[in-house]
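Novice: pasting the sequence and the predicted coordinates here, then a few questions.
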Amino acid sequence: MSGALSGLALLSTTAQADMLGVYGSVDYWNLQGEYNEAPQDASLRSADSLSLDDKGQAQVSLAFEHPVPLIPNGKIRYTGIDVDTEEQNLAGDALYNIDLDSTDFILYYEILDNIVSVDVGVAAKQLEGDVTYNSTVGADKVEISETAPMLYASAGGKLPFTGLSAKAELLATNYDDTQITDASAEIKYNFVENLLIDLGAKAGYRILNIELDDQDGFDTKFDFDGPYIGLEAHF
């Protein structure tokens, strides 16, 4: 009897452990896009957008999932963006340099978690950085500091017995003169799957559109997009 009880306890512990998960990923995002900056004074505005140089950027994320009801799962995603415009000033320097850190703090619930998965929740996107205008007489900076509440959703599916899966993810807001859309879609192949770790390679495409009003007296608009590749581990 004691052996049977011990076996049941071990089985219960194993089943609960299977419901606990930590997901970590590191990606290389080949970013491109456009930048537009307009003074708050409408009479001085220009509709011209400046193209950005293609440049690789790092994006990392860490998520924790658990079986406790009513308490949401958590995810943090960070992207560091440091890119120049293609246009140059008379001295040959980039006309604008964009140095922007984007950090997402996400709380979500798993609505489905099987062959098909669906997550919904809320998030806060924190943007910190600056845009430097390089003129022939010096440099001027527009400081960026914004935290926006967002809605979050993701959906995915697995192809059984193949290691292949696909996922789409969306963060969006239109709040207090701030409009942000952050969308991505990817496919992944798990080349390691065992009781200790699942490890997969992935490839996808991400679009990040940001419109911010009145940043140091300027309205700023960023349109970033491009493919990415990366690795994801599930412990």
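Specialist: Cool, got the structure.
Novice: only C-alpha atoms from now on, for both contacts and neighbour counts.
Specialist: Noted.
Novice: distance-wise, check Leu195 relative to Val116.
Specialist: 21 Å (CA to CA, to the nearest Å).
Novice: quick one, which of these two is more surrounded?
Specialist: More crowded of Leu195 and Val116, by other CA atoms under 10 Å: Val116, with 15 against 7.
Novice: what sits against the more buried one?
Specialist: Ala155, Gly156, Gly157, Lys158 (CA atoms under 8 Å, 6 or more residues apart in numbering).
Novice: what helices or strands is the lengthiest strand in the chain leaning on?
Specialist: The longest strand of the chain (DSSP state E) is strand 138-159. Here strand 138-159 touches strand 96-113, strand 116-135, strand 164-175, strand 198-215, going by 3 or more CA pairs under 8 Å, 6 or more residues apart in numbering; DSSP states H and E.
Novice: alongside the first one, take a look at this:
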Amino acid sequence: MKKCISALAVLGVFAVTPVYADTIAGVYIGAQGWQAEPEGGFADSQNTTNFNFDDDMQGSAYIAVEHPVPFIPNVKISHSTLDTEGNTRLDANYTFDGNLYTAESTVFTSVDLTTTDFILYYELFDNDILSFDLGVNGKYVDGALLVNDSASNTQGTADFSGVVPMAYSRVQFGLPFSGLGAYAEGSYLSFDDHTFSDYQLALTYSFIESLAVDMTLQLGYRNVELDIEDLDDVYADMSYDGAFFGLELHF
């Protein structure tokens, strides 16, 4: 969560920069709180084990800049935390970082994971009722894993990072003169035994619409699926899903 707060501070710098609503460029700044339910596990081989993880509040923040220049894509940068931890009683032997954790032992596991999306996209269709964006996403994944058995004083750690190229799309619907709307947004990749998907569905309500700024509330559902095969010697099969709420400013 600290990393997300730092990202919000950076985005705040853009928020105080004077941009006149869509005369030159449109700037979107948003933040979301996400009550995610994590499932799955990780290992240093294909024999991953499912762990018990706590349901934690995650955070995300983003900024997007849209412009009228033809053929040059719009830009969106988004940062999310996917941190969780928990205690698990093993039902079979498990190895991690060269250590053996025996069946029936209780281990503490921790996942410290952040993702940063660098999205380039085009607005293929855009009006007050329907808009459709299509582009590419370079998702940077940075993670740190820990397994600890305090009874045997055994602890293992692993770090991994990499850029995952993904397809990106967003569809947004609006009900004119009501402030109500909805959107579906997502990125997806599957190659070399890696599978990664990140999508969200939300209802929106624009409660302030003016020449200076628009403010929109978001209420929706987000799902992240992460299936990694041998990234920096790490194997992981994790999923996060749950409801989120958010606020977006449009300058």
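Specialist: Right, received. Where do you want to start? What you are looking at is a predicted structure, and each value in this text was computed from that prediction instead of being measured.
Novice: burial measure for the residue lying closest to Leu134 of structure 2 once chain neighbours are set aside, as a count.
Specialist: Distance criterion CA to CA, 6 or more residues apart in numbering; nearest residue to Leu134 of structure 2, sequence neighbours excluded, is Ser169 at 4.5 Å. Counted with other CA under 10 Å, the neighbours of Ser169 of structure 2 add up to 20.
Novice: how close does the longest strand of structure 1 sit to structure 2?
Specialist: Average distance, strand 138-159 of structure 1 versus aligned residues of structure 2 after superposition (mean CA distance after the TM-score superposition for structure 1): 1.0 Å.
Novice: which stretch of helix or strand covers the closest residue to Arg45 of structure 1 other than its chain neighbours?
Specialist: Ranked by CA to CA, 6+ apart and with sequence neighbours excluded, the top spatial neighbour of Arg45 of structure 1 is Ala38, at 5.2 Å. Ala38 of structure 1 is part of strand 21-39 when elements are defined by DSSP states H and E.
Novice: now swap in Phe224 of structure 1 and tell me
Specialist: Applying DSSP H and E, one finds Phe224 of structure 1 within strand 218-234.
Novice: tilt between that strand and strand 198-215?
Specialist: 170 degrees (axes from the mean of the first three to the mean of the last three CA atoms, to 10 degrees).
Novice: on contacts alone, who are the packing partners of strand 218-234 of structure 1?
Specialist: Judged by 3+ CA pairs under 8 Å, 6+ apart, the packing partners of strand 218-234 of structure 1 are strand 21-39, strand 198-215.
Novice: same for the shortest one, what does it pack against?
Specialist: Taking 3+ CA pairs under 8 Å, 6+ apart as contact, the helices and strands that strand 198-215 of structure 1 lies on are strand 138-159, strand 178-193, strand 218-234.
Novice: what about the residue nearest the centre of structure 1, distance to Tyr109 of structure 1?
Specialist: Taking CA atoms, centre = their mean, the centroid of structure 1 lies closest to Arg77, which sits 5.4 Å from it. From Arg77 of structure 1 across to Tyr109 of structure 1, the span is 17 Å (CA to CA).
Novice: so which of the contacts of Val116 of structure 1 hold up in structure 2?
Specialist: Retained in structure 2 by both residues aligned by TM-score structural alignment, their matches' CA atoms under 8 Å are the following of these: Ala155, Gly156, Gly157, Lys158.
Novice: ok, which pair from those is furthest apart?
Specialist: Pairwise distances across the kept ones among the contacts of Val116 of structure 1 (CA to CA) peak at 10.7 Å, for the pair Ala155 and Lys158.
Novice: tell me the contacts of the spatially closest residue to Phe224 of structure 1 that is not a sequence neighbour?
Specialist: Nearest residue to Phe224 of structure 1, sequence neighbours excluded (CA to CA, 6+ apart): Gly33, at 4.5 Å. Gly33 of structure 1 is in contact with Ser51, Leu52, Asp53, Asp54, Phe222, Asp223, Phe224, Asp225, counting by CA under 8 Å, 6+ apart.
Novice: quick one: what's aligned to Gly33 of structure 1 in structure 2?
Specialist: Per TM-score structural alignment, the equivalent position to Gly33 of structure 1 in structure 2 is Pro38.
Novice: hang on, the earlier thing: reformat the helices and strands packed on strand 198-215 of structure 1 as CSV; add distance to Ala9 of structure 1.
Specialist: Shown next, in CSV, are those (distance: least, CA to CA, whole Å):
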stretch, distance to Ala9 of structure 1
strand 138-159, 31
strand 178-193, 25
strand 218-234, 25
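Novice: out of those, flag the one nearest Glu128 of structure 1.
Specialist: Here strand 138-159 is closest among those (CA to CA), at 4.7 Å.
Novice: now that closest one: which residue numbers in structure 2?
Specialist: Taking TM-score structural alignment, strand 138-159 of structure 1 hits residues 154-175 over in structure 2.
Novice: so how far is that stretch off the chain centroid?
Specialist: 6 Å (CA atoms, centre = their mean, to the nearest Å).
Novice: from Gly24 of structure 1, how far off is Gln59 of structure 1?
Specialist: 11 Å.
Novice: typo on my end, it should be Tyr175 of structure 1
Specialist: According to CA to CA, Tyr175 of structure 1 and Gly24 of structure 1 sit 30 Å apart.
Novice: neighbour count winner among these two?
Specialist: Gly24 (18 against 11).
Novice: what lines up with that one in structure 2?
Specialist: So, by TM-score structural alignment, Gly24 of structure 1 is matched to Ile29.
Novice: done for today, thanks.
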